[in-house]
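*Asks:* prediction below, plus the sequence it came from.
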Amino acid sequence: MTDLQLTTRHERPIDAEQIERLHERAFGPGRYARTAYRLREGRAHRADLSFTSLVGTLLVGSVRLSSVIAGDVPALLLGPLAVEPAFEGRGIAGELIRAALAAGRDAGEGLVLLVGDPPYYGRFGFQPVTPGQLSLPGPVDPARVLCVELVPGILERARGAVRPA
């Protein structure tokens, strides 16, 4: 496999249209029914904590973080995370996740949540949330509700509904 000359940078306003097309290709129309989408719907993501990856001038990946409240604890919701299908398996998603988590930590945030695959996200420090500790809108498999503590011990204080900030 050829090494990519990958550049990961903060998302810029001019990226919005390309990111929307990427989401269409990666997730299709079903993305609007997902639980995580319901938490983000109609609200701006945190541009200061969102990143894109480019190969040359081609946008090949994107991750966004949005502010939520987990019980009474301010938190972030990771997603959507998308990589151009032709570029999957090359470490782009991992690079985006690491950049977003580092930015969240640097910004003084304490907790990042997502709905995803535990074996995949576990590589980045995400752990399952105890079933019943947090509730998300819509149907969600409790085993797929994951978090990473950017401030040790903060998850213990997060109990109840997860809602947009």
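*Replies:* Nice, thanks for sending it over. Numbering: from 1, shown residues only.

*Asks:* contacts and neighbour counts: CA atoms only from here.
*Replies:* Fine.

*Asks:* mind listing the helices for this protein?
*Replies:* 16-27, 35-40, 92-106, 118-122 (DSSP state H).

*Asks:* how many other residues sit next to residue 164?
*Replies:* 19 (other CA atoms under 10 Å).

*Asks:* tell me the angle the longest strand that the chain contains makes with helix 16-27.
*Replies:* With DSSP state E applied, the strand covering the greatest number of residues in the chain is identified as strand 58-70. Interaxial angle, strand 58-70 versus helix 16-27 (axes from the mean of the first three to the mean of the last three CA atoms, to 10 degrees): 80 degrees.

*Asks:* if we can go back for a sec, of all the helices of the chain, which lies closest to residue 85?
*Replies:* Among these, helix 16-27 comes nearest to residue 85, with 6.8 Å by CA to CA.

*Asks:* if we can go back for a sec, could the helices of the chain go into a markdown table alongside mean neighbour count?
*Replies:* Below are those laid out as a markdown table (neighbours: other CA atoms under 10 Å):
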| stretch | mean neighbour count |
| --- | --- |
| helix 16-27 | 15 |
| helix 35-40 | 18 |
| helix 92-106 | 19 |
| helix 118-122 | 15 |
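
*Asks:* which among those is found nearest to residue 128?
*Replies:* Short answer: helix 118-122, nearest of the helices of the chain by CA to CA, at 7.0 Å.

*Asks:* distance between that closest one and the chain's centre?
*Replies:* Distance of helix 118-122 from the chain centroid (CA atoms, centre = their mean, to the nearest Å) equals 13 Å.

*Asks:* got another, please set it beside the one above:
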Amino acid sequence: MTELTLTIRPEQPGDHATIERLHARAFGPGRFARTAFRLREGVDHDLSLSFAAHVGTLLVGSIRLSPVWAGDVPALVLGPLTVEPAFKDRGIGGALVRHALEQARSRGEHMVLLVGDCAYYRRFGFEPVPPGRLRLPGPVDPARLLACALVTGSGDTARGEVRPRLADR
């Protein structure tokens, strides 16, 4: 198979419609009922921490980080991570996750949360949040609530409700 030349760049306002169509193809209409989607309601993703992957001029993937509070700890929620279905299993999702985490860490963010598959996300430093430590706005399988501490110990102090962080962005 031909190797892809992947370019990752910050998401631009003009990417919005293309990314929304990508989300629709990848996740379908059921995406709006998911807890992870509900967590992002009312808070815009941070454009400086959201990225688009391109092969040539074709947008083939996207990752968005949105500011939230995890109890009293400032955090980010990762999602959605989306790869064009025809480009799956080529390392694009992993490249996007690594890039987004590096950028969040360099900016001094404390931690990143997501609802997802631990088997996939563990390689990036995500671990399950102990049951009962954080509450999300909707039902979630506790084994799928994951956190990556970008500042040592930040995951240990985060307790309580996860809610949008509106004031500082």
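*Replies:* Right, received. Where do you want to start? Note that the coordinates shown come from a computational prediction; the quantities given were computed from them, not determined experimentally.

*Asks:* between the helices of structure 1, which gets nearest to residue 48 of structure 1?
*Replies:* For residue 48 of structure 1, the closest of the helices of structure 1 is helix 92-106, at 7.9 Å, according to CA to CA.

*Asks:* just to revisit the earlier point, redo the helices of structure 1 as CSV? Include distance to residue 62 of structure 1.
*Replies:* Converted to CSV, the helices of structure 1 look like this (distance: least, CA to CA, whole Å):
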stretch, distance to residue 62 of structure 1
helix 16-27, 7
helix 35-40, 15
helix 92-106, 7
helix 118-122, 16
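
*Asks:* so stretch 107-114 of structure 1 corresponds to what in structure 2?
*Replies:* Per TM-score structural alignment, the counterpart of stretch 107-114 of structure 1 in structure 2 is residues 107-114.

*Asks:* contacts for the matching stretch?
*Replies:* Under the contact criterion CA atoms under 8 Å, 6 or more residues apart in numbering, stretch 107-114 of structure 2 has outside partners 36, 73-79, 101, 144-151, 154-155.

*Asks:* contacting residues for the closest residue to residue 50 of structure 2 other than its chain neighbours?
*Replies:* Nearest residue to residue 50 of structure 2, sequence neighbours excluded (CA to CA, 6 or more residues apart in numbering): residue 64, at 4.2 Å. Each residue near residue 64 of structure 2 by CA under 8 Å, 6+ apart is listed here: 45-47, 49-51, 78-81.

*Asks:* one more time with 6 Å, if that's ok
*Replies:* 50, 78-80 (CA atoms under 6 Å, 6 or more residues apart in numbering).

*Asks:* residue 61 of structure 1 now?
*Replies:* Counting by CA under 6 Å, 6+ apart, residue 61 of structure 1 has contacts 52-53, 82-83.

*Asks:* alignment lookup: it to structure 2.
*Replies:* In structure 2, residue 61 of structure 1 lands on residue 61 (TM-score structural alignment).

*Asks:* and the nearest residue to its match once chain neighbours are set aside, how many neighbours?
*Replies:* In space, and not counting its chain neighbours, residue 61 of structure 2 is closest to residue 83: 4.2 Å by CA to CA, 6+ apart. As a burial measure, residue 83 of structure 2 scores 26 neighbours (other CA under 10 Å).

*Asks:* distance check, residue 83 of structure 2 against residue 56 of structure 2.
*Replies:* Distance, residue 83 of structure 2 to residue 56 of structure 2, using CA to CA, to the nearest Å: 15 Å.

*Asks:* if we can go back for a sec, any idea how far apart the tips of the match of stretch 107-114 of structure 1 sit?
*Replies:* 19 Å.

*Asks:* chain center to that stretch: distance?
*Replies:* With CA atoms, centre = their mean as the basis, the mean position of stretch 107-114 of structure 2 lies at 10 Å from the chain mean.

*Asks:* same deal with stretch 73-91 of structure 2?
*Replies:* The answer for stretch 73-91 of structure 2 is 6 Å, by CA atoms, centre = their mean.
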